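**Q** Sequence and computational prediction follow.
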Amino acid sequence: MTETTGRPTRRGRPGHDREDVIRAGVQLFNQQGYDATSVADLTTHLGLTKSALYHHVESKAQILEIALDDALGGLESALQDALQRPTPAERLTAIVDGAVRVLTERQPQVTLLLRLRGNSAIELAALERRRRFDHTVTDLVREAQAEGLVRSDLDAGVATRLIFGMINSVVEWYRPDGPVDPELLGAEIRTVALDGLRPRHDAPQT
């Protein structure tokens, strides 16, 4: 994870480093909800005093900000990679594969992103970044429709939500130590999602 606030990164104390604190914070936020998690919950979970916790991070809000930036940064990087591909089909395939990869590699952070309610400036800023991501993916779907790769009778925004509804549902059941290979998972989701959106030659197109 990277610090994006422009503040210097603090060194950890023996027993816990900054990554431990952020990881524990994200875990508790996902279990209890961000608003319901107190600094006391964090210190109890980590076995730290408040002063020791604040040696690593400035606040629980900073933990949220760092985690959300990690999730969004991964998705945005995958999108930029997809945009470099030469054809609409390759771009759409690449963003589906990339999004699944980010979810499986950063599952706790993405889970936190998907559960945001917009109750703070940090959350609202993250939701705005996510909207920009969704709008760009919708443009990729429109490009694929123009090339005849996706059914033109579907609204591009709805098709995007359906694709990412399938991808996002993975956070509820995927386990890094489970039997599902993340690379195969991406291919399987891509097959189910994109094959279902392809035009049928016997179906009327609008």
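**A** The structure has been received and is ready for your questions. Numbering: from 1, shown residues only.

**Q** contacts, neighbours, all on C-alpha from now
**A** OK.

**Q** need the longest helix for this structure.
**A** Longest helix of the chain, by residue count under DSSP state H: helix 121-146.

**Q** Just give me the residue closest to the centre of the chain.
**A** Note on the chain: the residue nearest the mean C-alpha position is Val110, at 3.7 Å, using C-alpha atoms, centre = their mean.

**Q** quick one: the spatially closest residue to that residue that is not a sequence neighbour from Asp153, how far?
**A** Once flanking residues are discounted, Val110 sits nearest to Ala71: 5.2 Å by C-alpha to C-alpha, 6 or more residues apart in numbering. Per C-alpha to C-alpha, to the nearest Å, Ala71 is found 32 Å from Asp153.

**Q** So which of the two has more stuff around it?
**A** Using other C-alpha atoms under 10 Å, the more surrounded residue of Ala71 and Asp153 is Ala71, with 25 against 13.

**Q** so after the stretch of helix or strand the more buried one belongs to, what's the next helix or strand?
**A** Taking DSSP states H and E as the definition, one finds Ala71 inside helix 60-83. Using DSSP H and E, the next helix or strand after helix 60-83 towards the C-terminus is helix 88-105.

**Q** That following helix - contacts with which helices or strands?
**A** Under the contact criterion of 3 or more C-alpha pairs under 8 Å, 6 or more residues apart in numbering; DSSP states H and E, helix 88-105 touches helix 60-83, helix 121-146, helix 156-168, helix 182-197.

**Q** Throw these into a markdown table and include distance to Ser38, thanks.
**A** Output for the helices and strands packed on helix 88-105, formatted as a markdown table (distance: least, C-alpha to C-alpha, whole Å):
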| stretch | distance to Ser38 |
| --- | --- |
| helix 60-83 | 8 |
| helix 121-146 | 17 |
| helix 156-168 | 27 |
| helix 182-197 | 34 |
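
**Q** most neighbours per residue, which of those?
**A** Ranked by mean neighbour count, the helices and strands packed on helix 88-105 are led by helix 60-83 with a mean of 20 (mean count of other C-alpha atoms under 10 Å).

**Q** which helices and strands sit right next to it?
**A** Short answer (3+ C-alpha pairs under 8 Å, 6+ apart): helix 60-83 packs on helix 18-32, helix 88-105, helix 107-114, helix 121-146.

**Q** let's bring in a second one:
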Amino acid sequence: MTATTGRPSRRGRPGHDRADVIRVGVQLFNEQGYDATSVADLTARLGVTKSALYHHVDSKEQILQIALNEALGGLEDALQAALGHPTADARLTAIVDGAVRVLTERLPQVTLLLRLRGNSDIELAALERRRRFDHTVTGLVREAQAEGLVRADLDAGVATRLIFGMINSVVEWYRPDGPVDPELLGAEIRTVALDGLRPRA
């Protein structure tokens, strides 16, 4: 289905579907930068004509929009699920686990999100969604501080940036076909990131 109309995607050259176009587009954006990637680059990598490409997407901007929606939508869904937990500690734990899961499952899309420069309206809108996400997570840290579960001498905003700095760094080395189990990775990041926030005995 298309992102904007809900109509079934149109097929172009046999052997390529809309998912291929999105996947290759995101791959190219991550390799050489979104601004530096042209429609000609996309068609060359896919081995199709421009008209065949436009059977699947309206523009390279649409590829960017779809990819960012996949990354941000996953993070926002994880946050909503975390907010359903009964305690601040459980909510904070759940969002760390959820964010790591989204990153490992949607690695190319999240990598693209983290490399945005804000050079277009689509990018600026995505960055604003990311800021809202960070703001809500900072609120979870403050709630945990109020419950005595996180050190009160820490700035909640700084703590949030440090937690997600650790999570986001995974895009630089994690590989889905590598030896690191994603569930174990989430548990290890949670242990390292959150244990340091606990009040001293």
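**A** Thanks, I have the structure now. Keep in mind the model is a prediction, meaning the values are calculated, not measured.

**Q** Post the TM-score for the overlay when you can.
**A** After superposition, the two chains reach a TM-score (TM-score structural alignment, normalised by the length of structure 2) of 0.97; 200 aligned residues with a C-alpha RMSD of 1.0 Å.

**Q** Structure 1: which residue goes with Glu105 of structure 2?
**A** Residue correspondence to structure 1 (TM-score structural alignment): Glu105 of structure 2 is matched to Glu105.

**Q** and the aligned partner of Gln31 of structure 1 in structure 2, how many neighbours?
**A** Using TM-score structural alignment, the partner of Gln31 of structure 1 in structure 2 is Glu31. For Glu31 of structure 2, the neighbour count with other C-alpha under 10 Å is 12.

**Q** before we move on, the earlier item: contacting residues for the residue nearest to the centre of structure 1?
**A** Contacts of Val110 of structure 1 were listed using C-alpha atoms under 8 Å, 6 or more residues apart in numbering, and they are 68, 71-72, 103, 171.

**Q** ok, of those residues, which one's closest to Glu188 of structure 1?
**A** Proximity of these to Glu188 of structure 1 (C-alpha to C-alpha) peaks at Leu103, which lies at 14.6 Å.

**Q** Could you report the separation of the closest residue to the closest one other than its chain neighbours from Pro8 of structure 1?
**A** Using C-alpha to C-alpha, 6+ apart and skipping the chain neighbours, the partner closest in space to Leu103 of structure 1 is Val110 (6.1 Å). Separation of Val110 of structure 1 from Pro8 of structure 1 (C-alpha to C-alpha): 25 Å.

**Q** just Ala67 of structure 1 next, same as before
**A** Taking C-alpha to C-alpha, one finds Ala67 of structure 1 at 17 Å from Pro8 of structure 1.

**Q** for Pro14 of structure 1, same thing?
**A** 19 Å.

**Q** do the same with Leu194 of structure 1
**A** 44 Å.

**Q** Over to Ile189 of structure 1?
**A** From Ile189 of structure 1 to Pro8 of structure 1 the distance is 40 Å (C-alpha to C-alpha).

**Q** One more: Gln27 of structure 1?
**A** Taken as C-alpha to C-alpha, the span from Gln27 of structure 1 to Pro8 of structure 1 is 24 Å.

**Q** more crowded one of these two?
**A** A side-by-side neighbour count of Gln27 of structure 1 and Pro8, using other C-alpha under 10 Å, places Gln27 first with 18 against 8.

**Q** ok, and the closest non-adjacent residue to the more buried one?
**A** Nearest one to Gln27 of structure 1, counting by C-alpha to C-alpha, 6+ apart, is Pro108 at 6.9 Å.

**Q** In JSON lines: the helices and strands packed on helix 60-83 of structure 1, plus distance to Arg200 of structure 1.
**A** Below are the helices and strands packed on helix 60-83 of structure 1 laid out as JSON lines (distance: least, C-alpha to C-alpha, whole Å):
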{"stretch": "helix 18-32", "distance to Arg200 of structure 1": "41"}
{"stretch": "helix 88-105", "distance to Arg200 of structure 1": "17"}
{"stretch": "helix 107-114", "distance to Arg200 of structure 1": "33"}
{"stretch": "helix 121-146", "distance to Arg200 of structure 1": "13"}
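
**Q** thinking again about what came up before, who's in contact with the residue nearest to Val110 of structure 1?
**A** 102, 106, 109-110, 113.

**Q** The helices and strands packed on helix 60-83 of structure 1: which one's closest to Ala159 of structure 1?
**A** For Ala159 of structure 1, the closest of the helices and strands packed on helix 60-83 of structure 1 is helix 121-146, at 7.6 Å, according to C-alpha to C-alpha.

**Q** which residues make contact with stretch 124-134 of structure 2 from outside it?
**A** In this structure, residues lying in contact with stretch 124-134 of structure 2 by C-alpha under 8 Å, 6+ apart are 68, 72, 75-76, 79, 113, 116, 118, 160.

**Q** okay, among those, which ones form the most distant pair?
**A** Farthest pair in the contacts of stretch 124-134 of structure 2, by C-alpha to C-alpha: Leu79 and Gly118, 23.3 Å.

**Q** Near the residue nearest to Gln27 of structure 1, how many other residues are there?
**A** 19.

**Q** Distance of it relative to Leu116 of structure 1?
**A** Distance, Pro108 of structure 1 to Leu116 of structure 1, using C-alpha to C-alpha: 13 Å.

**Q** do Gln31 of structure 1 as well
**A** Gln31 of structure 1 is 13 Å from Leu116 of structure 1, by C-alpha to C-alpha.

**Q** likewise Asp139 of structure 1?
**A** From Asp139 of structure 1 to Leu116 of structure 1 the distance is 24 Å (C-alpha to C-alpha).
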